[in-house]
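**Q** quick one: sequence plus predicted model below, questions after.
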Amino acid sequence: MTCERPRILLVEDDAVIGLLLAEMLIGLGYDVCGTAATEADSVAAAARHRPDLMVVDAQLANGSGVSAIRTILRTTAMRHFFITGAASPSMPANILVLRKPFGENELVRALKLTFEAPQEVMASHQGDSPAGSGPNPAEAMAPARRNIVIRK
């Protein structure tokens, strides 16, 4: 019996950060099934690769990672979390955000929290619903480090 590695789609517009993050994920035992650097490419890559999870830069040079996830969630549930270097990111409610710079321990924790969250929690992160409505990921994903933030 073969055990497939979880497939991750990485959305990052900074090539160096994307390469380093992909290497970290591979080193942790994940399969980076694809990468994208724009909003449009991330939506297309999600449909093409059908990953188990997406790690998404919230603010892309060409588009928005948040908007890309909203588009993807209209058609399918997708486990995901956002990464951002913004000091005070403008993000929808009820999502997990990993702030840059982060280390391997924070990345591992964010991956664990996202994979352990109920699928219906991940499907509710469209940001279109007001804070407090729908499932509350804070109950399912309690952050252990200050770089991991759950927007409420």
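**A** Thanks, I have the structure now.
**Q** okay, CA-based contacts and neighbour counts for the rest of this
**A** OK.
**Q** how many neighbours does residue 67 have?
**A** 17 (other C-alpha atoms under 10 Å).
**Q** count of residues packed around the closest residue to residue 24 other than its chain neighbours?
**A** Using C-alpha to C-alpha, 6 or more residues apart in numbering and skipping the chain neighbours, the partner closest in space to residue 24 is residue 104 (7.3 Å). Residues near residue 104, counting by other C-alpha under 10 Å, number 12.
**Q** here's the one I want to compare it with:
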Amino acid sequence: MIRKARAVWRGTGRDGTGDLTSDSGVLSSTPYSYKTRFESEPGTNPEELIAAAHAGCFTMALAFQLQAAGFTPEELATEAAVTLEKDGDGFKISKSALTLTANVPGIDQDQFDQLAGNAEKGCPISKVLNAEITLNATLTS
């Protein structure tokens, strides 16, 4: 399976602008720029997209872990907070902090913790990130 997205940039790093388009159409000439990345101008940025990918990947991986163990979650809600920090002359993503709130009827805390940990380690986005990954998982049922 191959998934594709394209970036187009016009101008300098600080004053230029770009747009992102994915084959699925979810991103369609979506704007990004220095101001959307390092300030608060509307648009997206690579770190936000990585956070969305990590939250989505982990949550789906956990749903599969739970299904295999015989559980059906009522809701899995995950936030991924990606940290971008200075690294020499450039920047690096140093951390992705996953925060999960889960409503899974019938599961005990130990089994939930084990399955959530397996999902975090097995998620393809976790595997590709060269960053510290943390997981704070709360079971509400």
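**A** Yes, it's here. Small disclaimer: the values here were computed from a predicted structure and weren't measured.
**Q** kindly provide the TM-score of these chains.
**A** After superposition, the two chains reach a TM-score of 0.28 (TM-score structural alignment, normalised by the length of structure 2), with 68 aligned residues with a C-alpha RMSD of 4.6 Å.
**Q** please enumerate the strands of structure 1.
**A** Using DSSP state E, the strands of structure 1 run over residues 7-11, 31-36, 53-57, 80-84, 95-99, 148-151.
**Q** would you turn the ones you listed into JSON lines with mean neighbour count and distance to residue 25 of structure 1?
**A** Below are those laid out as JSON lines (neighbours: other C-alpha atoms under 10 Å; distance: least, C-alpha to C-alpha, whole Å):
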{"stretch": "strand 7-11", "mean neighbour count": "25", "distance to residue 25 of structure 1": "8"}
{"stretch": "strand 31-36", "mean neighbour count": "20", "distance to residue 25 of structure 1": "7"}
{"stretch": "strand 53-57", "mean neighbour count": "25", "distance to residue 25 of structure 1": "10"}
{"stretch": "strand 80-84", "mean neighbour count": "23", "distance to residue 25 of structure 1": "14"}
{"stretch": "strand 95-99", "mean neighbour count": "24", "distance to residue 25 of structure 1": "15"}
{"stretch": "strand 148-151", "mean neighbour count": "19", "distance to residue 25 of structure 1": "17"}
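**Q** including distance to residue 73 of structure 1, could the ones you listed go into a markdown table?
**A** Rendered in a markdown table, the data for the strands of structure 1 read as follows (distance: least, C-alpha to C-alpha, whole Å):
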| stretch | distance to residue 73 of structure 1 |
| --- | --- |
| strand 7-11 | 15 |
| strand 31-36 | 17 |
| strand 53-57 | 12 |
| strand 80-84 | 10 |
| strand 95-99 | 13 |
| strand 148-151 | 18 |
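**Q** so which of those strands comes closest to residue 24 of structure 1?
**A** strand 31-36 (10.0 Å; C-alpha to C-alpha).
**Q** check which helix or strand residue 80 of structure 2 maps to.
**A** strand 75-87 (DSSP states H and E).
**Q** give me the contacts around that strand.
**A** Contacts to strand 75-87 of structure 2, defined as C-alpha atoms under 8 Å, 6 or more residues apart in numbering, come from residues 47-48, 50-52, 54-56, 59, 63, 91-104.
**Q** which ones among the residues you listed lie within helices?
**A** 47, 48, 50, 51, 52, 54, 55, 56, 59, 63 (DSSP state H).
**Q** kind regards, and thank you for your time.
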